[in-house]
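**Q** My questions are about this predicted structure, shown below with the sequence.
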Amino acid sequence: MHDSMGIPACFSSRDHQRQPDEPTSVGRSGQSVIKSVYQTKLAGECRLITVTWCRNLLLHGLSVSVQGPDGDEHYGCKVELKPWYFWRKQGSKHFIVDGATVDVVWDLKAAKFNGETEPRSDYYVAIVCKEEVVLLLGDQKKDAYRKTGCRPSLIEPMLISRREHIFGKRKFTTRVKFNEKGTFHDVAVECNSDGIDPVLEIRINGKQAVKVKHLQWKFRGNESINVGKNGLQVFWDVHDWLFRSGPRHGLFIFNPIPSFPAPGDSENAMDSSRFCLFLYAWKVE
């Protein structure tokens, strides 16, 4: 059943206020962007850490920012990974948050991007504060702890949201974990907008999850589906695809439905009801 679209309550009102400007700036730049927001304890406070990867024809970019004390101001650093600057693929930077030094340490010398914006393997990015690794990304965890000489944080970071901006003509794909303890899922969005009856299809792990016919009347909506034994709510808004010209994006939101697993089955549960995947699919001619 398709209902009128409403944005799920994954973000605070302050986050919603920042969202509208983001697609406009990304659309003008033409960069593929992946922005992941984590919640953890840093400098004595529970804060949001945003890790952003971007890619264009000339470089890969990485930036890390930390929520300030008022919730708006951010501290952070940026790294540009240009092919001819090999030395920048390994290094560290630091900034100050409420009097505490935050170090960002990375090793991307052997990172495998496989043509994507975010590396798939053979890398690490570590955020360190007060001798604790408060956030660690990548699969080279032992190397990260050896390089930083710091212990893991006692508080495990929680992935709150993931926003992806991807560009294409008809089909848009990504890989995502709906639960940090779960496995990766392949998500594909495809729109056949030719003719008088455009059709939208969303596939997860190669299987059709959502199909919307008569899209010119159902360009906004939502549907609850199952991914394995778990529930997932899917929202879409493709108004601009159908009724605007030039580069324009469709917005797709994937929000796990919290479940109550049977004893011994907690690893497979989508227990993080706060998580949302925001997929901005940019159509280019």
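**A** Arrived safely.

**Q** use CA for all of it now, contacts and neighbours both
**A** Fine.

**Q** Show the residue spans covered by the strands in the stretch 51-200 of the chain.
**A** 60-67, 74-81, 90-97, 100-107, 124-129, 132-138, 151-152, 158-168, 171-176, 185-192, 199-204 (DSSP state E, counting those that start in this stretch).

**Q** Put this next to the first one:
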Amino acid sequence: MSSPLPSCFRPSTTTTSNLTVYHTETGPVSITWSRSMVGRSLHVEVHHDDSFDSLSFHLHITPFLFWKKHGSKKLAPNTHLFWNLSKAKFSSSPEPLSAFYVALVVHNRITLLLGDSPKEAHSNSKAHRPNTPQLLLLQKEHVFADTLYSTRAAFAGKARLIQIDWDHSRLSFIFDGETVFQIKRLKWKFRGNHRVLVDGVHVQISWDIYNWLFHNHNHNHNNNAHAIFIFKFQHHDDQDSNWNLGASEWAKMGKSCSSSSTGSFSSVLEWSSVEENQLLVPVGFSLLVYAWKR
């Protein structure tokens, strides 16, 4: 039996990637940072609200070959991408930690700005600030561990450490060292969702650990022994915000991303249940974690 996930969602043994999706005043933008044995890469996918077409840009970041550490690229007549990674500091994760910027300019406004060098980005692009700020919709990560899986997300004004602790008898969700929810009898509760309140923010936690519990019974390897977790952070006023994506817009972006050469993003609408689809249509920030056994 093959894995129910599309191949683009299963990292190879030598490549890891993290995806973020932002809402901007001109439409959603997906950013994928990847790391492999030969280097890193950046992939940008720009989606316009009024079109099914998308614009893409791919940059190889390798220590062995020449690559353009800073520069700009015209993606369309009114769309330009600016970047500077010449002094970027990296760790084990695919994306840089500091000393970099990536800026998307549409109609002479910076609609998306990543990194910690905003002054340099504005100076080099000579672009204005956007009319509406960018908003993070989705963050997708692959994490690897034995029993304790860790990731981070920013909400309620600060960055948080989120940990998933599991053994065959229980599954615990820990925010900044405090257990907010625990599940027992996992063989009867291997899929589900639950809402918790963390510092005034409603967090809906969804989990699917079927592969962890049952997959290896019929396989001699654990390459596909992954679990899926969704953390959906929703403030009380998110329902009234004007930046939420509807299902059609989310599906449109997923279809476009899944056809990109990197395969960095595939529409979950192709394989998820109706309930999961509703979770992934952003009404706030969602963190999607693929947890893999070492």
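**A** Thanks, I have the structure now. Here the structure is a predicted model, which means the values were calculated and not measured.

**Q** Out of the strands of the stretch 51-200 of the first structure, flag the one nearest Gly246 of the first structure.
**A** strand 158-168 (12.4 Å; Cα to Cα).

**Q** count of residues packed around Gly192 of the second structure?
**A** For Gly192 of the second structure, the count of nearby residues is 12 (other Cα atoms under 10 Å).

**Q** Likewise for Gly27 of the first structure?
**A** Look at Gly27 of the first structure: counted by other Cα under 10 Å, it has 18 neighbours.

**Q** for it, helix, strand, or coil?
**A** Following DSSP: H, G, I helix; E, B strand; the rest coil, we place Gly27 of the first structure in the helix state.

**Q** Show me what it aligns to in the second structure.
**A** Under the alignment (TM-score structural alignment), Gly27 of the first structure pairs with Arg10 in the second structure.

**Q** again, but for Asp139 of the first structure
**A** Checking with TM-score structural alignment, Asp139 of the first structure has Asp116 as its match.

**Q** and if you look at Leu279 of the first structure?
**A** For Leu279 of the first structure, the residue aligned by TM-score structural alignment is Val289.

**Q** Pull the contacting residues for its match.
**A** Each residue near Val289 of the second structure by Cα atoms under 8 Å, 6 or more residues apart in numbering is listed here: 140-143, 228-230.

**Q** Asp49 of the second structure and Val102 of the second structure: what is the separation?
**A** 21 Å (Cα to Cα, to the nearest Å).

**Q** Between these two, which is the more surrounded one?
**A** Taking neighbours as other Cα under 10 Å, Asp49 of the second structure and Val102 compare with Val102 leading, 23 against 17.

**Q** For the residue nearest to the more buried one when sequence neighbours are not counted, give me its contacts.
**A** Once flanking residues are discounted, Val102 of the second structure sits nearest to Trp83: 4.4 Å by Cα to Cα, 6 or more residues apart in numbering. Listed by Cα under 8 Å, 6+ apart, the contact set of Trp83 of the second structure reads 69-72, 100-103, 121.

**Q** Now list the buried members of those.
**A** The neighbour-count criterion (16 or more other Cα atoms under 10 Å) marks 72, 100-103, 121 among those as buried.

**Q** ok, those vs Gly192 of the second structure, which is closest?
**A** Checking these against Gly192 of the second structure with Cα to Cα, the nearest one is Val102 at 37.4 Å.

**Q** which position in the first structure aligns with the closest one?
**A** By TM-score structural alignment, Val102 of the second structure lines up with Val125 in the first structure.
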